[in-house]
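J.: have a look at this prediction, sequence included:
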Amino acid sequence: MDIQSREVRITVQGLTLGMYVSRLDRPWLETAFLMQGIKITSEDEVAMLQRLCNHVWIDVELGASPDPRYLAFAEPDPIRQGRAAAEVAALRKTRWEPQVDVQVELRQAEVVHATLAASIEEVMTDLQDGKRIDLDRLKDGVDAMIDSILRNPTAFVWLKEMKRRDNYAYQHAMGCAILAASFGRHLGLERPELQLLALSGLLCDVGKTRVSTGLLHKTTPLLRDEFEEVRKHVEHGLEIIDSTPGLSPKLREIVATHHERHDGSGYPWKLHGSDIPIFGRIMGIVDSYDAMTNARPHAPGRSPHLAVNELYQQRGKLFQPELVEQFIQNCGIYPTGSLVELSNGQVAVVTDVHSLKRLRPRVMLLLDADKSPLQQFRVLDLGEVDKDDKGQPLSVKSGLPSGAYGIDPVELFLH
């Protein structure tokens, strides 16, 4: 019998000695309990759970069964969905508007990107050498990045796509920070929350500096015990964060829960749905998207378009549907940096997306209909242009994999 079929949900008024509490209606991190799952052995533990929670889950195989009078049945789907939608809507405290054109911001963003990249690499090296995180330097880089993202979010996301390197750890930290801040801006979070998300993005996988490099660079599927060893990076990351003065409990919570999943299949504590703190849910989406779009030792990178499709397929399973929909609104069906083929056969790279016209991004044309390079690249906003030069309807026909037709955007037009 699997654990979910052994669990029953009860109100806390039904708690008694001898019961095994497997899950709470809030993260274990918010409680004084050291273990994720406890067998009740004292009235003090009963009283503490009754103060903290409205309902809990009891494992009937590991402890006493509850009185049926206290069974708490799950909320009907419409009520649960309404509550989830209201929670996401409540995140919006402000509305950010672009202050400058993306081409103007690119010049400033490149300098900030290079500075932050150097900071991340230094932090990774320091941790591998047993040193502490230089928090002040990281915070300075995050502040400068957020300034850029608030002026125009597209520039930094664009640079993330164009400046990929072979160092996955570095790329992933940078990518998560940029995407988290950009997504938070879209959700309407205020600046301190954007700083928290961006810094959490930089540090969410910092525990991997204590995992064997042989495992992290393994090109074949991990064995069960190897997989469990890699999963310990969350535990290692929390140890690093706990030893770093100046990091907030909220950041610790995000790092602790960014691998939890909506359906309870995540780790380390198999939290479900709203039991996962909302910033942990946000970081889970960001972390997964960036991992899919980066080349890893055991898997090639997917195109941004395919990664968005995967997130969409996993809504309601691995990820909260309302947050997935907001993420796609932010990055578009064809995200910045995606290669696409247009209906007339031309090939382009997406340079900006429209939140209200997600299928009609702004693109830079790279190849002609016969797939030969254009002598001069041309920017085209499909949100404003609906016909090609021959008067035929123009749209995105499909997304293309990274490197299609031998295209390297860096070589083509950033150098």
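T.: Arrived safely, thanks for sending.
J.: could you use CA atoms for every contact and neighbour count after this?
T.: Will do.
J.: what's the helix or strand harbouring residue 120 packed up against?
T.: In this structure, residue 120 sits in helix 102-128 according to DSSP states H and E. Applying 3 or more Cα pairs under 8 Å, 6 or more residues apart in numbering; DSSP states H and E, one finds that helix 102-128 makes contact with helix 135-151, helix 153-162, helix 168-187.
J.: out of the ones you listed, which gets nearest to residue 244?
T.: helix 135-151 (7.9 Å; Cα to Cα).
J.: enumerate every residue touching residue 296.
T.: residue 168 (Cα atoms under 8 Å, 6 or more residues apart in numbering).
J.: roughly how far apart are it and residue 56?
T.: Relative to residue 56, residue 296 is positioned 39 Å away (Cα to Cα, to the nearest Å).
J.: same question for residue 242.
T.: For residue 242, the distance to residue 56 - Cα to Cα - is 28 Å.
J.: now do the helix or strand harbouring residue 51: distance to the chain's middle.
T.: Using DSSP H and E, residue 51 maps to helix 43-52. In terms of Cα atoms, centre = their mean, to the nearest Å, the centre of helix 43-52 is set 34 Å apart from its chain centre.
J.: other SSEs contacting the next helix or strand after that helix?
T.: Once the chain leaves helix 43-52, the next helix or strand it forms, by DSSP H and E, is strand 55-59. Using 3+ Cα pairs under 8 Å, 6+ apart, the elements in contact with strand 55-59 are strand 7-11, strand 20-24.
J.: try it against this one:
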Amino acid sequence: MIRKISIDQLTTGMYIHDLNLAWFDHPFVRNQFMLETLEDLAQIRATGLKELYIDASRGRDVAEAPTLEEVQASTEATLLEALSKPAEPEPEPRVATLRDEALRAASIHKQADKAVRKVMQDVRLGRMVEIAEVEDVVDAIAGTIERNASAMLGILCIKNKNEYTFLHSVAVGTLMIAFAKSMGLDAETVRSAGVAGLLHDTGKMCVPDEILNKPGRLTEDEFNVMKSHPLEGWEVLRQLDDVDPIALEVTLHHHERLDGTGYPHKLKGDQISQITRMASIVDVYDAITSDRVYHKGQPAAQVLRKLWEWSPNHFDPQLVQHFIRTVGIYPVGSLVRLHSGRLAVVMEASMDTPLLPRLKAMFSLRTNSYIHPVDIDMSWEAQRGGDRIVGVESPDRYGIDISRFLLAR
């Protein structure tokens, strides 16, 4: 039985099922292991986590602690209650269909990837970084999000684990633009948010590859080197004459947490700006949904619920709620299971109705085979009492290539 316990209840002899932290916020190579030493217990407590999950069937139990199912039910109930309120501000109407915008969005994504690679390479080689190209890319991304946000957000699902650092920066920049626009922030701030997202991990180019891509557990010294990347990036960017101040701030503080357990300065609450709070949410969301050589990405819908569970200790609950509205409680590119026994790809999400996205059903669980793709508007299904979403699935389990459907014309 899986239970959620407080850090004060953790002792040696317990089997840790989930540290309940983002994988990059702790030095352990695995999230699941037997806690055998006081040294490991001290390291876990040093992360600042407040709650975690144990497997009572494999180690010591805490009988009064809530079960995983109870926690998930409570998280889902509070999230759905929060999302039941109308979205503010009202989303702007799309001016392009998903079909028309998809290929243009893919081209802009490649342009962004190229710009980020150049910045990272310049940093690694000690050359002067050119910000103008990054700003041009941000304008292009903002334009395609204006025309149809789902087209651009869908491209972010297509990832290569061997190019994580570059694609992560592109994803964070893109999501920051969409997030800021959905918040109703002014155009200049939206642009700054996008630049900040694209540049936020610049300091990782100052981390040795053997640490950055190490498949095993980091030593304490290696973990400290990894945690130096925000300050390293800030040092690089602050030497530029034309760098956006918001980009500097986000680069330095995107790993800070509301409860003061983040780094490098252990800022708390209002010491962290709104844009930086937004960036910390986006950074964790994309990191956990991405594959790495040593980490399997989790389905986006599950990660959103984790972000909600982790607030308000780590993240601003109102901003997490708004981010979920921005990407949809079932984000574009998610694979969902329908009551009818079909699997469907989420094609478009809506801030107004985050629980009722537009889908493309393309796989039958009954026959374990592909079917002719069918477009489904879940808003219409809800009105007539038709099909409904009953769960989230991993595409890998069925060998489904999501990009095949997202980019189809």
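T.: All right, it came through fine. In this text, all values refer to a predicted model and were calculated from it rather than measured experimentally.
J.: re earlier: so which of residue 242 and residue 56 of structure 1 has more stuff around it?
T.: Neighbour count, other Cα atoms under 10 Å: between residue 242 of structure 1 and residue 56, residue 56 has more, with 23 against 14.
J.: could you measure from that one over to residue 3 of structure 1?
T.: For residue 56 of structure 1, the distance to residue 3 of structure 1 - Cα to Cα - is 14 Å.
J.: same deal with residue 274 of structure 1?
T.: Using Cα to Cα, residue 274 of structure 1 is found at 19 Å from residue 3 of structure 1.
J.: okay, these two: which has more neighbours?
T.: Set residue 274 of structure 1 next to residue 3 and count neighbours by other Cα under 10 Å: residue 274 wins out with 17 against 10.
J.: checking that one next. Helix, strand or coil?
T.: With DSSP: H, G, I helix; E, B strand; the rest coil as the basis, residue 274 of structure 1 sits in helix.
J.: give me the distance between whichever residue in structure 2 pairs up with it and residue 296 of structure 2.
T.: Residue 274 of structure 1 maps onto residue 270 in structure 2, with residues paired by TM-score structural alignment. Look at residue 270 of structure 2 and residue 296 of structure 2: by Cα to Cα, they are 34 Å apart.
J.: kindly report the same for residue 140 of structure 2.
T.: On the measure of Cα to Cα, residue 140 of structure 2 and residue 296 of structure 2 end up 31 Å apart.
J.: which bit of structure 1 covers stretch 304-322 of structure 2?
T.: Counting by TM-score structural alignment, stretch 304-322 of structure 2 pairs with residues 308-326 of structure 1.
J.: same thing with stretch 170-181 of structure 2?
T.: Under TM-score structural alignment, stretch 170-181 of structure 2 corresponds to residues 174-185 of structure 1.
J.: mean per-residue distance, that stretch versus structure 2.
T.: Taken over the aligned residues, the distance from stretch 174-185 of structure 1 to structure 2 averages 0.7 Å (mean Cα distance after the TM-score superposition for structure 1).
J.: for residue 359 of structure 1, see how far away the most centrally placed residue in structure 1 is.
T.: Central residue of structure 1 (Cα atoms, centre = their mean): residue 286, 1.5 Å from the mean position. Note on residue 286 of structure 1: its distance to residue 359 of structure 1, by Cα to Cα, is 21 Å.
J.: what about residue 111 of structure 2, neighbour count?
T.: For residue 111 of structure 2, the count of nearby residues is 19 (other Cα under 10 Å).
J.: sorry, wrong one. I was asking about residue 369 of structure 2.
T.: Number of residues near residue 369 of structure 2 (other Cα under 10 Å) recorded here: 11.
J.: where's the nearest residue to it once chain neighbours are set aside, which helix or strand?
T.: Among residues not flanking residue 369 of structure 2 along the chain, residue 363 sits closest, at 5.8 Å (Cα to Cα, 6 or more residues apart in numbering). When elements are defined using DSSP H and E, residue 363 of structure 2 is found to belong to strand 358-364.
J.: where does that strand end up in structure 1?
T.: Mapped onto structure 1 using TM-score structural alignment, strand 358-364 of structure 2 covers residues 362-368.
J.: superposed on structure 1, what's the mean shift for the longest strand seen in structure 2?
T.: Looking across structure 2 with DSSP state E, the single longest strand is strand 369-377. Here the mean offset of strand 369-377 of structure 2 against structure 1 after fitting is 2.3 Å, by mean Cα distance after the TM-score superposition for structure 1.
J.: could you point out which element follows that strand?
T.: In N-to-C order, the element after strand 369-377 of structure 2 by DSSP H and E is helix 378-383.
J.: so the residue nearest to the centre of structure 1 is in which element?
T.: Element membership for residue 286 of structure 1 (DSSP H and E) is helix 278-293.
J.: quick check: that helix compared with structure 2, mean distance?
T.: Averaged out, helix 278-293 of structure 1 is 0.5 Å away (mean Cα distance after the TM-score superposition for structure 1).
J.: other SSEs contacting that helix?
T.: Using 3+ Cα pairs under 8 Å, 6+ apart: helix 278-293 of structure 1 touches helix 168-187, helix 191-203, helix 249-257, helix 304-313.
J.: structure 1: matching residues for stretch 5-19 of structure 2?
T.: Stretch 5-19 of structure 2 maps onto no residues of structure 1, going by TM-score structural alignment.
J.: residue 279 of structure 2 -> structure 1?
T.: Aligned against structure 1 by TM-score structural alignment, residue 279 of structure 2 finds its counterpart in residue 283.
J.: residue contacts, residue 196 of structure 1?
T.: 250, 251.
J.: the helix holding residue 120 of structure 1 corresponds to what range in structure 2?
T.: Helix 102-128 of structure 1 covers residues 98-124 of structure 2 once aligned (TM-score structural alignment).
J.: still on that earlier bit, and the helices and strands packed on helix 102-128 of structure 1, which is most packed in?
T.: With neighbours taken as mean count of other Cα atoms under 10 Å, those reach their highest mean count in helix 168-187, at a mean of 25.
J.: mind listing what residue 350 of structure 2 touches?
T.: By Cα under 8 Å, 6+ apart, the neighbours of residue 350 of structure 2 are 325, 326, 327, 328, 356, 357.
J.: which of the residues you listed map to contacts in structure 1?
T.: Mapping the contacts of residue 350 of structure 2 onto structure 1 (both residues aligned by TM-score structural alignment, their matches' Cα atoms under 8 Å) leaves 328, 356, 357 still in contact.
J.: take these and write them to CSV, including neighbour count and distance to residue 252 of structure 2.
T.: CSV is the format used below for those (neighbours: other Cα atoms under 10 Å; distance: Cα to Cα, whole Å):
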residue, neighbour count, distance to residue 252 of structure 2
328, 25, 28
356, 23, 37
357, 24, 36
